[in-house]
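Undergrad: Here you go, sequence then predicted model.
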Amino acid sequence: MSTFTAPKGTYDLIPPTSAAFLAVRDALAAPLRAAGYGYVETPGFEDVELFARGVGESTDIVTKEMYTLTTKGGSELALRPEGTASVLRAALEANLHKAGNLPVKLWYSGSYYRYERPQKGRYRHFSQVGAEAIGTEDPALDAELILLADQAYRSLGLTGFRILLNSLGDRECRPAYRAALQDFLRGLDLDEETRRRIEINPLRVLDDKRAEVQAQLAGAPLLRDHLCEACRAYHAEVRELLTAQGVAFEDDPRLVRGLDYYTRTTFEFVHDGLGAQSAVGGGGRYDGLSEMIGGPALPSVGWALGVDRTVLALEAEGITLDVPPVTSVYAVPLGEEARKVLFAVVADLRRAGIATDFAYGGRGVKSAMKSAHRSGAWFALVAGGRDLADGVVQLKNMESGEQEPVALDAVVDKLRSRLG
């Protein structure tokens, strides 16, 4: 009988690699926690209609990439392909916007699912850290989120990423641009499916990654030439606030995010060391999304940063994170009496916040010390009958090999001071 393997396009996170992923998640979330964002967690699946309305029925995500299922009760559900629609749904359902403290600031972390052609940096199951600021229209909020993402990436030591910035206009100025873009696109040599997209959401055509389509888009009208005065002023302030904080960005008049709900500020973080899958994160303002999914008007802005892509970016720059070992101390008992005594010492060390492991299985000292080395522990605690008769255990420095006796009742304090 053959063993099972992970589904195509997915992966398992196992030690020691998983430690780097956890460190990246923590680093991406840390600036958010320091800026007043509270944690939210939503189900891994939602009503299909939430994404059809929110993400957009003409997007590849909804038409081609969404995993859907029918429940025994006949409900149509989808594994979440992105986080924003779910988080906004949760905030509306809990009436967080009525608590009187806007914007509602939320951050989240989790797995998302899209049926895509698997390749390096693009999986069918991927991990993101995201942030949403719900209920306030303010260029300072857009700038804050971009700044927080910039801080998160830099805290990991990344320098090879770029921030692309654009404005997609709003319901006042977008219609005129949409009409101009449709006129341009109708004159191109495009396949039938893309031609249908022109009528539903022409901006999605600009996001088409195929070289034969991109080659024809060189003369396409630019949104920045059609922005109303309010959108121009709003975008100018976002740029000004970022510049004042020393955040470097590139104006990209052709930047269009692949989701229908974006308005005004849109941005993407790209890393040139990742090849075709260069985007490591992105987001923007989505002032109309709440109304699209049945809520009140709640102007909002947010982003999602890919944990998988960020790990690849670290590898591309040759950055190895300084991840502390899982185990700081490894206890090796010699004999049954020592096993019981050291088991109690291990429990005391763990209660004191010191990561400690134990040589289980009654192995010999040689085998147990090999395990101690493999664990990455800084120190080993070794004790036999003679040590216990003297009321001590042997504390061994795993790096230098130096060993000293320590009184049983002083082990916790000794290791606290040694481990800092």
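TA: Structure's in. What do you need? Residues are numbered from 1 along each chain as shown.
Undergrad: switch to C-alpha atoms for all contacts and neighbour counts from now on
TA: Will do.
Undergrad: Would you state the helices of the stretch 151-300 of the chain in chain order?
TA: Secondary structure of the stretch 151-300 of the chain, counting by DSSP state H, counting those that start in this stretch: helices at 174-185, 192-200, 203-206, 211-214, 229-244, 289-292.
Undergrad: right, and those helices - which one's nearest Ala377?
TA: helix 229-244 (43.7 Å; C-alpha to C-alpha).
Undergrad: Can you name every helix or strand that the closest one contacts?
TA: Under the contact criterion of 3 or more C-alpha pairs under 8 Å, 6 or more residues apart in numbering; DSSP states H and E, helix 229-244 touches helix 139-155, strand 263-271.
Undergrad: try it against this one:
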Amino acid sequence: MNMQAPRGTQDLLPGTTESWQYVERKLNDICHRFNYKEIRTPIFEHTELFQRGVGDTTDIVQREMYTFKDRGDRNLTLRPEGTASVVRAFVQNKLFGLPNQPTKVFYFGPMFRYERPQQGRMRQFVQFGVEALGSADPAIDAEVISLAMSCYQELGLRSLKLVINSLGDTESRENHRKALINHFEPHKDELCSDCQVRLDKNPLRILDCKKDRDHPAMQSAPSILDYLNEDSGQYFNKVRHYLDEMGINYIVDKNLVRGLDYYNHTAFEIMSDAEGFGAITTLSGGGRYNGLVEDLGGPETPGIGFALSVERLLMALEAEGINLPTEDVVDCYIIALGEESVTEAVRLTYKLRKAGLQVDKDYQDKKFKAQFKTADRLNTKYVIVLGENELEKNVVNVKDMHSGEQQEVGINELENYLLNELQGGK
């Protein structure tokens, strides 16, 4: 019997989860300031959602999805990404009918992809994402990009590189598609088997291939920027103008295409240049996906979004030596000696917790000194000592673990005393 965590998954233990919680609070706060609301979707969806929404030619759909049949013989898939689920919820719940548009949402949640586990790439990973549905204004493209950059900058990261590109509208992409086919057709037999299939179905994906990235034909491939029609070119210029106005530095990369079929117009990635971060430098990516809502049964609705891996975000923080302020401290620890004192300690612990304090006590019948050692290991601010003598006088001894000072306080006054002391020390 294998009782280990499945390959590609991990346990996040106390001591580690505090960093995750801090990051989640920070990202939640940023979304609040940008006026994005949280959405929560199911962990599994009908398989067809991802086949239609993500695209049949993507690596995700072809080989990375966890798909199974339920007892009703329905094909279900553990979600490999968040956008398709958000758009499905947008259509199903008719969020397009709400008076305030665009609909701006964010999400946290586990995603699942069957790929070779490596540092920063797990089979179950946590993704944070943002979607803005209902606006074709290039200013919201810039807003989404600025939100993504804020997520990293406000956590202290500095070795960042923003790369952007335009994939154009339908006309621009079709002209570029024809140029790519003409360019790669003479080299078809030299390409990997996946790219040979992509050449007919979606030649743009060839530019995203990891196996053929060093092939000479990749370096001379036609650029989408040379095939943008007037409207697409103006759109991209406006996005760049807004980024310039916000003081956000970027690099235009003509080969940036992203790995999902639904992207058009703006595409972007944020990378880490930190030394020692690893060979895979991408932290997050996203772009515009006009047409996806219609593909999933909704009305014509433009959209844009991005997603980041929390695991890779934490890796980037580690690479830059950034320690998050997650000091774990306990407000007070109650040491009780004697059966009646233990009973009173149970009551006091509950009362102080209800007052908003972080409180703990012994549950292993340890000796007095051992309990003090536990309080010290927990980084406790105040230790409350309650024995038979104290109980008779209806008092407790309060020790300030920082200064070493000790004071006798009435049990009925303890709550106010601790609240005043703790607030004064903040």
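TA: On my side now, so go ahead. Because the structure is a prediction, the values reported are computed rather than measured.
Undergrad: Could I get the TM-score for this pair?
TA: Their TM-score after superposition, calculated using TM-score structural alignment, normalised by the length of the first structure, is reported as 0.96; 419 aligned residues with a C-alpha RMSD of 1.6 Å.
Undergrad: ok so, going back, return the most buried member of the helices and strands packed on helix 229-244 of the first structure.
TA: strand 263-271 (a mean of 24; mean count of other C-alpha atoms under 10 Å).
Undergrad: now for it, which elements pack on it?
TA: Packing partners of strand 263-271 of the first structure (3+ C-alpha pairs under 8 Å, 6+ apart): strand 161-167, helix 229-244, strand 279-285.
Undergrad: what is the orientation angle of that strand with helix 174-185?
TA: Between the axes of strand 263-271 of the first structure and helix 174-185, defined by axes from the mean of the first three to the mean of the last three C-alpha atoms, to 10 degrees, the angle is 60 degrees.
Undergrad: Pipe the helices and strands packed on helix 229-244 of the first structure into a markdown table and attach distance to Gly288 of the first structure per row.
TA: What follows is these, written out as a markdown table (distance: least, C-alpha to C-alpha, whole Å):
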| stretch | distance to Gly288 of the first structure |
| --- | --- |
| helix 139-155 | 16 |
| strand 263-271 | 8 |
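Undergrad: Of the ones you listed, give the one that comes closest to Ser167 of the first structure.
TA: Using C-alpha to C-alpha, those put strand 263-271 closest to Ser167 of the first structure, at 4.5 Å.
Undergrad: picking up where we left off before, let me know which of the helices and strands packed on helix 229-244 of the first structure is the nearest to Ala233 of the first structure.
TA: helix 139-155 (9.5 Å).
Undergrad: mind checking the SS state of the residue nearest the centre of the second structure?
TA: Central residue of the second structure (C-alpha atoms, centre = their mean): Phe128, 2.6 Å from the mean position. Secondary structure state of Phe128 of the second structure, per DSSP: H, G, I helix; E, B strand; the rest coil, is strand.
Undergrad: From Thr83 of the second structure, how far out is it?
TA: 11 Å (C-alpha to C-alpha, to the nearest Å).
Undergrad: now do Phe268 of the second structure
TA: Distance from Phe268 of the second structure to Thr83 of the second structure, counting by C-alpha to C-alpha: 15 Å.
Undergrad: what's the answer for Pro222 of the second structure, then?
TA: Taken as C-alpha to C-alpha, the span from Pro222 of the second structure to Thr83 of the second structure is 29 Å.
Undergrad: just Glu392 of the second structure next, same as before
TA: In terms of C-alpha to C-alpha, Glu392 of the second structure sits 64 Å off from Thr83 of the second structure.
Undergrad: Pick out whichever of those two has more residues nearby.
TA: Neighbour count, other C-alpha atoms under 10 Å: between Glu392 of the second structure and Thr83, Thr83 has more, with 25 against 9.
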